[in-house]
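**Q** Sequence isn't available, so here's the structure alone:
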């Protein structure tokens, strides 16, 4: 197998933490970031696509192809997450209208093409609902055998949900798509799902003091003013919501953690198990059900993250932002 660096493709529904994940990908993966696709979720497809292009431009990567995908989930009863991310999806932040147009290629075609271009070298990351990935698997059932690594931010495996008591937003938003994806990956010769769920993402947080320390470190880098303003303005909306809920101002780094693990799997400890998604429960639709003990007799299809080196993730993120500012 080639020893050249792996390639990275990210599927997003760009809200605040997706934006941070994209910034991290630009700084940490550099030219290995070969494409981005967008999906409905936190905000509409149009807003997610606009946000994605604007964030990539902020990072100096307006050259990265952004392919719009599904505008509605396979199970279209879901609502968006603008209450968390703000009406635009980027909190209080405002970014210039991007100059580079979105691609005319559909996300599904872009994902399949990226995986087939160099089989065994692509890290595919999904930080939003799994609608595009499900459609891609339906288009190309061999997709799980073409990617080297498939990481999702999604699910709650030994933790409570964040949209219902049992379900995490990305899975709940399109449980039918999530079930298709979990059942497609992890078979013979296929990459497993690497599931970065609320169990570990809630352990990686940043707050205002972290952003102030980053500002002090960035100095007079050419991109520092715009980057820092974006981070501060977008985070402020999230901080305000968390303060109302918990009395503390902080932001959970859900999506940046998924991208970080795609590039450095050693950041988390995982446990292999069979996972499926509840699609018809009166109280549990969108729940990720884990068979830790093999009672189903199914092939274990998922590497479930059970522990994270939170301080190393935080250090890598801030170092990446410092490079991006510079």
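**A** Thanks, I have it. These figures come from a predicted structure and were not determined experimentally.
**Q** Going by C-alpha atoms from here, please, whenever you check contacts or count neighbours.
**A** OK.
**Q** which residues in this protein form strands?
**A** For the chain, the strands defined by DSSP state E cover 7-12, 33-38, 66-68, 122-126, 147-153, 193-196, 205-206, 251-252, 268-277, 288-291, 302-308.
**Q** do you know which of these lies nearest residue 78?
**A** Closest to residue 78 of those is strand 268-277 (C-alpha to C-alpha; 15.6 Å).
**Q** Now do the residue nearest the centre of the chain against residue 147, distance only.
**A** Residue closest to the average C-alpha location in the chain (C-alpha atoms, centre = their mean): residue 127, at 1.9 Å. Distance, residue 127 to residue 147, using C-alpha to C-alpha, to the nearest Å: 17 Å.
**Q** Kindly report the same for residue 311.
**A** Distance, residue 311 to residue 147, using C-alpha to C-alpha: 29 Å.
**Q** swap in residue 3?
**A** Separation of residue 3 from residue 147 (C-alpha to C-alpha) stands at 15 Å.
**Q** Between these two, which is the more surrounded one?
**A** Taking neighbours as other C-alpha atoms under 10 Å, residue 3 and residue 147 compare with residue 147 leading, 23 against 6.
**Q** alright, now check it against this:
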């Protein structure tokens, strides 16, 4: 049996982010432990993202009660045997102003379901869980008990952090053995860039960064050239990708990034190792989908029987599938939703399968365009059929040191998975309890 994997999920939920987290939490405890869910601004504003994370745990609590009442296995050992930490992260990108994807995901990130199906919303007390409590001597005993009740009863299946997410990432990497925690990034890379800027050597203790982002040979989904997660904070993506290079300065953004009024430092000229970056770009994620008919088949009976999870998933996925149908001339049963973010968790759970194949040119020198008027967030690779040079000095025919043996990024881009056609059903079965 493969050893248990431990991951940090950095996320901006978002419909497919929620599916990814449900898949991770549904994994048996022997397979996977989610040690931290760090939240970043992206698809919607950061507070809405946090609410959606809390909603996952709220619905799962109800689902586990329902399953027990039906004499079904409870599942979701990711929040019954473990209590993942949840931390709030960046509320803006490093360099430019925020521009969310609420035009697609809805202003709540869940297709408007927080309004149409309020029964699935978490208790409003979640907002207080992330605030610093007042000192004990400023609380009456009754007030102290109320705070304790908020933390112990309504949300007992996760743990709250009051530290910024990037600091929690660093703490966990520092306190655990090196290369035992993978970071799964399914949103903009702002939190990761902040952690790496503050303490790059601690950040490099991560086993790997598995990142959903970019479009290499595929077309973009927010501009003709760019995928949303990279486009939303290209400077952050560039900084994280640069850690895959033996010479990070060779691919760092040319502009100065700052966060909350403070400039981010450059990396030291020499680091102890390079970062393994596994890229799940649109080139592969667009090929892994779930259709409306398959989703209805998998969730319909459970909805009829009263499953809170199946009902909630229908509440936020059906509007998105209907939107995809309208974009494709109303062919309702053929409407599909790409499993962009869930594919990263699918990879974590199945990465020992030899059917996973990376690009024949991997590791590739993939860089991020940060300043282009029409190409912001474009992920650029070197397609020239030329060998790398022994020298890393600047040469007139190679502006940017693309062909250096040490300069340039080294990104492992996945192109094939074990089950393009079966992936959607496998993910739904895992989440809805058909597979234990």
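**A** Perfect, I can see it now. In this text, all values refer to a predicted model and were calculated from it rather than measured experimentally.
**Q** Quick check: which of the strands of structure 1 is nearest to residue 139 of structure 1?
**A** Here strand 147-153 is closest among these (C-alpha to C-alpha), at 14.9 Å.
**Q** what angle separates that closest one from strand 122-126?
**A** With axes from the mean of the first three to the mean of the last three C-alpha atoms, to 10 degrees defining the directions, strand 147-153 of structure 1 sits at 20 degrees from strand 122-126.
**Q** Which positions in strand 147-153 of structure 1 come out as buried?
**A** 147, 148, 149, 150, 151, 152, 153 (16 or more other C-alpha atoms under 10 Å).
**Q** okay, and that strand goes to which residues in structure 2?
**A** Alignment of strand 147-153 of structure 1 against structure 2: residues 206-212, by TM-score structural alignment.
**Q** Residues contacting that stretch, please?
**A** 173, 178-187, 229, 275-281, 340-341, 344 (C-alpha atoms under 8 Å, 6 or more residues apart in numbering).
**Q** Also stretch 331-346 of structure 2?
**A** By C-alpha under 8 Å, 6+ apart, stretch 331-346 of structure 2 touches 16-17, 19-21, 23-24, 184, 186, 210-212, 280, 282, 285-293, 320-322, 324-326, 328, 424, 427.
**Q** Touching stretch 91-111 of structure 1 from outside, list them.
**A** Outside stretch 91-111 of structure 1, the residues that touch it by C-alpha under 8 Å, 6+ apart are 9, 16, 35, 37-38, 49-50, 53-55, 57-58, 62-63, 65-70, 85-86, 132-133, 135-136, 139, 229-238.
**Q** Tell me who's in contact with residue 137 of structure 1.
**A** Applying C-alpha under 8 Å, 6+ apart to residue 137 of structure 1 gives the contacts 143, 144, 181, 184.
**Q** Greatest separation within the residues you listed: which pair is it?
**A** Farthest-apart pair in those is 143 and 181; separation 10.6 Å (C-alpha to C-alpha).
**Q** Just give the number of residues close to residue 415 of structure 2.
**A** Residue 415 of structure 2 has 18 nearby residues by other C-alpha under 10 Å.
**Q** these two touch, right, it and residue 347?
**A** No - using C-alpha atoms under 8 Å, residue 415 of structure 2 makes no contact with residue 347, being 11.7 Å away.
**Q** can you count the residues close to residue 291 of structure 1?
**A** Neighbour count of residue 291 of structure 1, defined by other C-alpha under 10 Å: 16.
**Q** thinking it is in contact with residue 273, fair?
**A** Yes - counting by C-alpha under 8 Å, residue 273 is a contact partner of residue 291 of structure 1 at 6.1 Å.
**Q** what residues does the longest helix seen in structure 2 touch?
**A** Ranked by residue count, the top helix of structure 2 under DSSP state H comes out as helix 46-69. Outside helix 46-69 of structure 2, the residues within contact range by C-alpha under 8 Å, 6+ apart are 12-14, 18, 22, 39-41, 73-76, 79, 88-91, 108-110, 120-122, 126, 154-155, 157-158, 306-309, 312.
**Q** and these, which are buried?
**A** Applying 16+ other C-alpha under 10 Å to the contacts of helix 46-69 of structure 2 flags 12-14, 18, 22, 39-41, 74-76, 79, 88-91, 108-110, 120-122, 126, 155, 157-158, 307-309, 312 as buried.
**Q** residues contacting the aligned residue in structure 2 for residue 288 of structure 1?
**A** Structural alignment (TM-score structural alignment) places residue 288 of structure 1 against residue 379 in structure 2. Neighbour list for residue 379 of structure 2: 214, 215, 216, 225, 226, 230, 366, 367, 368, 369 [criterion: C-alpha under 8 Å, 6+ apart].
**Q** what's the counterpart of residue 84 of structure 2 in structure 1?
**A** Aligned counterpart of residue 84 of structure 2 in structure 1: residue 64 (TM-score structural alignment).
**Q** pretty sure its match is touching residue 32, no?
**A** No - between residue 64 of structure 1 and residue 32 there is no contact under C-alpha under 8 Å: 10.4 Å.
**Q** ok so, going back, nearest to residue 75 of structure 1, of the strands of structure 1?
**A** Within these, the stretch nearest residue 75 of structure 1 is strand 268-277; the backing value is 13.2 Å (C-alpha to C-alpha).
**Q** Can you list the buried residues in the closest one?
**A** 268, 270, 272, 273, 274, 275, 276, 277.
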